[in-house]
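Visitor: I'll drop the sequence and a predicted model, then ask my questions.
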Amino acid sequence: MSLRNAVAGIDVGYSKKRRSSAVCLMRWDDESINWEIRRYRATDKDRLETIRDILGNQSLRAVAFDGPLRTGFDTIGEYRTAERILTRSFGARIGKPGQSNSPVGIRLNEETNKCVKIVLSVANVAQSASRIRIADQSVVEAFPSSYLGVMIAEPESLSAVRKNRSDKFFAALNEDGTLASLLRHLLPHRRTLRDLREVENHDDRASLICAISALSFAVGKFCAVGDENGWIILPPHAFIQPWAHDLLREGEINGVASGWFCRD
């Protein structure tokens, strides 16, 4: 079993034809940070083999999934607080997550549950001591577009639409150095062995941001929205732009963003 200086992120997809799902394993030591990404098709065989090959026998501090999850890993089937907060607070500026009770949301929930069960069966995931835990292990939910979007100073200037939103956010935050600064904040005094600019595929980027979301949770530098039906991880407070803080405060006043948690 490897040392517990690792986290993982999975960009959950449900295509059985395209390799549109991806797994990212991020490792670090006292000097450096590195990651490995693999894509797979959402078939029973490919899903199991890929997750087992990259995460099997790994000892993980946390793992994050880009798909709806709640305690018990059962069917959610309702419009959750986490989704409402991200939609009503940020949707007009950076897009919104789908609803867990929509046809797409139900499929993603089902696929995410399958992925979680495989990860927990092949890897050793650390126990969670967080107040917002949804399982005994450190399993969390990520949503890359929102995680990236709240760090953009002027998201409207990017003219992003749904199909390219997270890619534009990733590129902008990479170009201005925010992603590199975030990694230094989460894991100080370490260099990255891979260039963030080399991560160009949409699903690879999503899985990497999921892994960074897991890292945020693992080191205790994160914010989150949600309730007992699931929490979605956001960046540390210091990296969330003032406009996003303002919108969340407005939501709290109006009773929309009551499920808001920060630990930084």
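Guide: Alright, I've got the coordinates.
Visitor: only C-alpha atoms from now on, for both contacts and neighbour counts.
Guide: Will do.
Visitor: and residue 214, what does it touch?
Guide: The contact partners of residue 214, by Cα atoms under 8 Å, 6 or more residues apart in numbering, come to 7, 8, 9, 62, 63, 64, 140, 142.
Visitor: what about residue 74, neighbour count?
Guide: Neighbour count of residue 74, defined by other Cα atoms under 10 Å: 11.
Visitor: what ranges does the stretch 51-200 of the chain have for its helices?
Guide: For the stretch 51-200 of the chain, the helices defined by DSSP state H, counting those that start in this stretch cover 81-94, 103-122, 144-149, 165-175, 178-186.
Visitor: these two touch, right, residue 16 and residue 41?
Guide: Yes: counting by Cα atoms under 8 Å, residue 16 touches residue 41, with 5.1 Å between them.
Visitor: try this one next to it:
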Amino acid sequence: MIDLDGVPLLGVDVGFSSSKPTTGIAWSKGGMFEVAKTHTDWQRRSQHIPAATTFSVIAIDGPLVPPGSDDSLHRLCERIFIRGLFQARCKPGLSHIGYGRDLRRAAAETAAQVVHLADRNVLVEKTIRNGASIVEAFPNAFLGVLLPEARFAMPAASKRKKFDWLYDHAVDSGVLENLFHTIGWLNLELIDAVLAETDHEKRAAWICLLTAACAATGKSEVVGDDIGGWFWLPPTSLWTQWARDAFAHNMTELRRQRYAS
């Protein structure tokens, strides 16, 4: 099993407010780690990343499409998670319309800012930039697929607070801590920090860091295609049954629609 304390990892929650600190950044290296909230410009973001460090995997919470893709590009990974049970529980926004286009551009800008930090000697498959292990985190689904069915019978959060609702339940149910053990990341101080986090942007950054860790261990479930990019999610061995069933159903429906057209 990979010693994740020895693998430099970086997670970035994009955010794109021009005036407020809406970016979350989390990194781990040599058993050390840090999380911070900052702004969108590289000058201030870079202050929260250890100098002279390259990262084996960088995970960004924002829609990452291949460079040069049209703004109107529909993404398979998004279409899978906007229907069925996912629609109410952990759906993404569509990145080819409205606010989603702004977020897609912000994610591209973030990837351009950090691509020089990617270790070119460590590559994972299914990335949108050649020679750089930059992957897309989707925190809502990352947590949602881990939560038992019964959790979704509890009072739901507003759309704005959905991620924090998912995070609270992932901590309370033990599934987030179990993920650390499954991927073999037994840094107790890090686990405690992640479980105790209450800040929205920092929480998102931690999930990005965990997304990078799953990718580094080769235990991710990667959903999407080469045209529209990929969501990197926890290993399917940890998905609850409702999530596995919903995913299989949605894939069947999308194939049926494609063949019928």
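Guide: Perfect, I can see it now. Bear in mind that the values here come from a model prediction, so they are computed numbers and not experimental data.
Visitor: let me see the TM-score of these two.
Guide: Superposed pair, TM-score by TM-score structural alignment, normalised by the length of structure 2: 0.85. Supporting alignment: 248 aligned residues with a Cα RMSD of 2.4 Å.
Visitor: ranking the helices of the stretch 51-200 of structure 1 by burial, who's on top?
Guide: Counting by mean count of other Cα atoms under 10 Å, helix 144-149 has the highest mean neighbour count of the helices of the stretch 51-200 of structure 1, with a mean of 26.
Visitor: could you tell me where that one falls in structure 2?
Guide: Counting by TM-score structural alignment, helix 144-149 of structure 1 falls onto residues 139-144 of structure 2.
Visitor: any idea how far the nearest residue to residue 149 of structure 2 once chain neighbours are set aside lies from residue 184 of structure 2?
Guide: Nearest residue to residue 149 of structure 2 in three dimensions, chain neighbours excluded: residue 242, at 6.5 Å (Cα to Cα, 6 or more residues apart in numbering). Residue 242 of structure 2 sits 25 Å away from residue 184 of structure 2, going by Cα to Cα, to the nearest Å.
Visitor: likewise for residue 72 of structure 2?
Guide: Distance from residue 72 of structure 2 to residue 184 of structure 2, by Cα to Cα: 40 Å.
Visitor: one more: residue 213 of structure 2?
Guide: 10 Å.
Visitor: and the two? which has more neighbours close in?
Guide: Using other Cα under 10 Å as the criterion, residue 213 of structure 2 and residue 184 rank with residue 213 on top: 31 against 17.
Visitor: element containing the residue mapped onto that one from structure 1, please.
Guide: Under the alignment (TM-score structural alignment), residue 213 of structure 2 pairs with residue 215 in structure 1. Per DSSP states H and E: residue 215 of structure 1 is located in helix 202-219.
Visitor: quick one: residues contacting residue 74 of structure 1.
Guide: residue 113.
Visitor: quick check: nearest residue in space to the match of residue 213 of structure 2, chain neighbours excluded?
Guide: Excluding the flanking residues, the one nearest residue 215 of structure 1 by Cα to Cα, 6+ apart is residue 7, at 6.1 Å.
Visitor: and for the aligned residue in structure 2 for the one you found, the neighbour number?
Guide: Mapped onto structure 2 by TM-score structural alignment, residue 7 of structure 1 lines up with residue 9. By other Cα under 10 Å, 28 other residues sit near residue 9 of structure 2.
Visitor: show me what contacts residue 9 of structure 2?
Guide: Contacts for residue 9 of structure 2 (Cα under 8 Å, 6+ apart) come out as 27, 28, 29, 55, 56, 57, 58, 209, 212, 213.
Visitor: same check for those residues, but in structure 1.
Guide: Counting by both residues aligned by TM-score structural alignment, their matches' Cα atoms under 8 Å, the members of those that carry over to structure 1 are 27, 28, 29, 55, 56, 57, 58, 209, 212, 213.
Visitor: now the helix holding residue 215 of structure 1 against helix 165-175, angle please.
Guide: With axes from the mean of the first three to the mean of the last three Cα atoms, to 10 degrees as the basis, helix 202-219 of structure 1 and helix 165-175 are set at 70 degrees to each other.
Visitor: give me the mean deviation of helix 202-219 of structure 1 from structure 2.
Guide: On superposition with structure 2, the average gap between helix 202-219 of structure 1 and its aligned counterparts reaches 0.7 Å (mean Cα distance after the TM-score superposition for structure 1).
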